[in-house]
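[1] heads up, no residue letters with this:
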C-alpha cells in the first residue's frame, strides 16, 4: 500500500473547502457552528475496517435569511461548477439536499424542515499518520 494524506492533512483540506464555499455563497454576517462529526472508519468491499479513516467536517450555517435557502443552494451549485466540483445529487424541490464530488472529497448541503442549513465535507480514506500501518 502507498502513503496518502494524513488524517490531519485530509481534515485541513476539508475545512479549507467548506470555508471557501461558505465565503462565496453566504452574505457577510453568517456564522458557522461546529456540528461534531466523529472520525469515520473506512471499510473494504467486504465491509471490514481498513485502518484508514474519513476526515469529516460539518457546520450549521447561522445568522442568515432562511427564506433565501433556495438562492444559497443555487449559489453553491454555481460555485461547485466554477471550482471543478461535479454535482452528484440535487433533490430539490422535494428535499433541500445536494452534494458534489471533487478529488474524492464529497461536499454536501442540506436544510432541516425548519430551514436551518448544514454544510460539510468528507475526505477520501486516509491513514492516520499518512502511511499504512505495518503488519508485524
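    Perfect, I can see it now. What you see is a predicted model, and the numbers here were worked out from it, not measured in a lab.
[2] switch to C-alpha atoms for all contacts and neighbour counts from now on
    Fine.
[3] Tell me where the longest helix sits in the chain.
    The residue-count maximum for a helix in the chain (DSSP state H) belongs to helix 7-25.
[4] residues making contact with it?
    For helix 7-25, contacts defined as Cα atoms under 8 Å, 6 or more residues apart in numbering pick out 53-57, 72, 75-76, 79, 105, 107, 119-124, 126-130.
[5] From the rest of the structure, what touches whichever helix or strand comes after that helix?
    Under the assignment DSSP states H and E, the closest C-terminal helix or strand after helix 7-25 is strand 31-34. Applying Cα under 8 Å, 6+ apart, the contact partners of strand 31-34 are 58, 59, 60, 61, 62, 63.
[6] Setting the sequence-adjacent residues aside, check what's closest to the first one.
    Just to be clear, that refers to residue 58. Nearest residue to residue 58, sequence neighbours excluded (Cα to Cα, 6 or more residues apart in numbering): residue 120, at 4.0 Å.
[7] Just the contacts of strand 31-34: which are in strands?
    58, 59, 60, 61, 62 (DSSP state E).
[8] now these in JSON lines, with distance to residue 30 and neighbour count?
    Output for those, formatted as JSON lines (distance: Cα to Cα, whole Å; neighbours: other Cα atoms under 10 Å):
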{"residue": "58", "distance to residue 30": "15", "neighbour count": "22"}
{"residue": "59", "distance to residue 30": "12", "neighbour count": "21"}
{"residue": "60", "distance to residue 30": "10", "neighbour count": "18"}
{"residue": "61", "distance to residue 30": "7", "neighbour count": "20"}
{"residue": "62", "distance to residue 30": "6", "neighbour count": "15"}
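[9] And here is the other one:
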C-alpha cells in the first residue's frame, strides 16, 4: 500500500517548470484547501462512505524537475474510502469526475478502462486530486497543493 501512496504523492506534486516567483497562499491555507477539496469530492459519494486517513503531510517542494526557488512546501492528504461496494467503484469515480469537471478541474490523466484512476488539476489554483481503485480493492482519494511559500508569497528583497 505504501508504494501506491508514494507513487500517488509523486504524481500529484509537480510544481511546474517556470523559474519566476509566483504568488502563493500560505502553507496553512494550502492545508485547509486540500482538506476542503477532499471533503467536497467526498460529498458526492453515498452517505455511508467512511474516509480513513492514510497520509496527511506537508513536505518540502524538492522536485528535481522544478526550476523554482527552494523553501516552498506542498500540502497533501490521502484517504481510503471504506464501506462502499467495490462493484460500484466505477460509478463513484464517475461521480467524482463530474464534480471535478463542474468545479473547474481539468483531467491530466484518465487510465480507464485499464485501471480505475483519474488525475486532475484545478485550473484556477493548481491544486491536484486523484481518485483510484487499487488492485487490492481500496478506493483512494488524494488532494495536494502546488508548491507554496510557508508564509505566502515572500516580499521582494
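    Great, that's in hand. Since the structure is predicted, the reported quantities are computational estimates derived from the model, not experimental observations.
[10] And residue 7 of the first structure, how far from residue 125 of the first structure?
    As for residue 7 of the first structure, its distance to residue 125 of the first structure is 8 Å (criterion: Cα to Cα, to the nearest Å).
[11] between these two, what contacts are shared?
    Contacts common to residue 7 of the first structure and residue 125, judged by Cα under 8 Å, 6+ apart, are 53, 54, 55.
[12] By neighbours, which of the residues you listed wins?
    Comparing those by number of neighbours (other Cα atoms under 10 Å), residue 55 comes first, having 28 neighbours.
[13] tell me the secondary structure for the counterpart of that one in the second structure?
    Matched by TM-score structural alignment, residue 55 of the first structure corresponds to residue 75 in the second structure. With DSSP: H, G, I helix; E, B strand; the rest coil as the basis, residue 75 of the second structure sits in strand.
[14] measure residue 75 of the second structure to residue 134 of the second structure for me?
    Distance, residue 75 of the second structure to residue 134 of the second structure, by Cα to Cα: 23 Å.
[15] Map residue 117 of the first structure across to the second structure for me.
    Match for residue 117 of the first structure (TM-score structural alignment): residue 139.
[16] got the contact list for that match?
    By Cα under 8 Å, 6+ apart, the neighbours of residue 139 of the second structure are 80, 81, 82, 89, 131, 132, 133.
[17] rerun at 7 Å
    The neighbours of residue 139 of the second structure, taking Cα atoms under 7 Å, 6 or more residues apart in numbering as the test, are 80, 81, 132, 133.
[18] How many neighbouring residues does residue 92 of the second structure have?
    Look at residue 92 of the second structure: counted by other Cα under 10 Å, it has 20 neighbours.
[19] how about the nearest residue to the match of residue 117 of the first structure, chain neighbours excluded?
    Closest to residue 139 of the second structure by Cα to Cα, 6+ apart is residue 133, at 4.5 Å.
[20] Give me the neighbour count for the one you found.
    Neighbours of residue 133 of the second structure (other Cα under 10 Å): 20.
[21] try residue 6 of the second structure
    Using other Cα under 10 Å, residue 6 of the second structure has 12 other residues around it.
[22] again with residue 41 of the first structure
    For residue 41 of the first structure, the count of nearby residues is 15 (other Cα under 10 Å).
[23] Surely it is in contact with residue 48?
    No. Applying Cα atoms under 7 Å, one finds residue 41 of the first structure not in contact with residue 48, separated by 9.5 Å.
[24] who touches the spatially most central residue of the first structure in this structure?
    Centroid-nearest residue in the first structure, with Cα atoms, centre = their mean: residue 121, separated by 1.1 Å. Counting by Cα under 7 Å, 6+ apart, residue 121 of the first structure touches 14, 18, 56, 57, 58, 105, 106, 107, 108.
[25] quick one: which helix or strand includes the residue lying closest to it once chain neighbours are set aside?
    Closest residue to residue 121 of the first structure apart from its sequence neighbours, by Cα to Cα, 6+ apart: residue 107 at 4.3 Å. Element membership for residue 107 of the first structure (DSSP H and E) is strand 105-111.
[26] what's the average distance of that strand to the second structure?
    When the second structure is overlaid, strand 105-111 of the first structure sits 0.7 Å from its aligned residues on average, using mean Cα distance after the TM-score superposition for the first structure.
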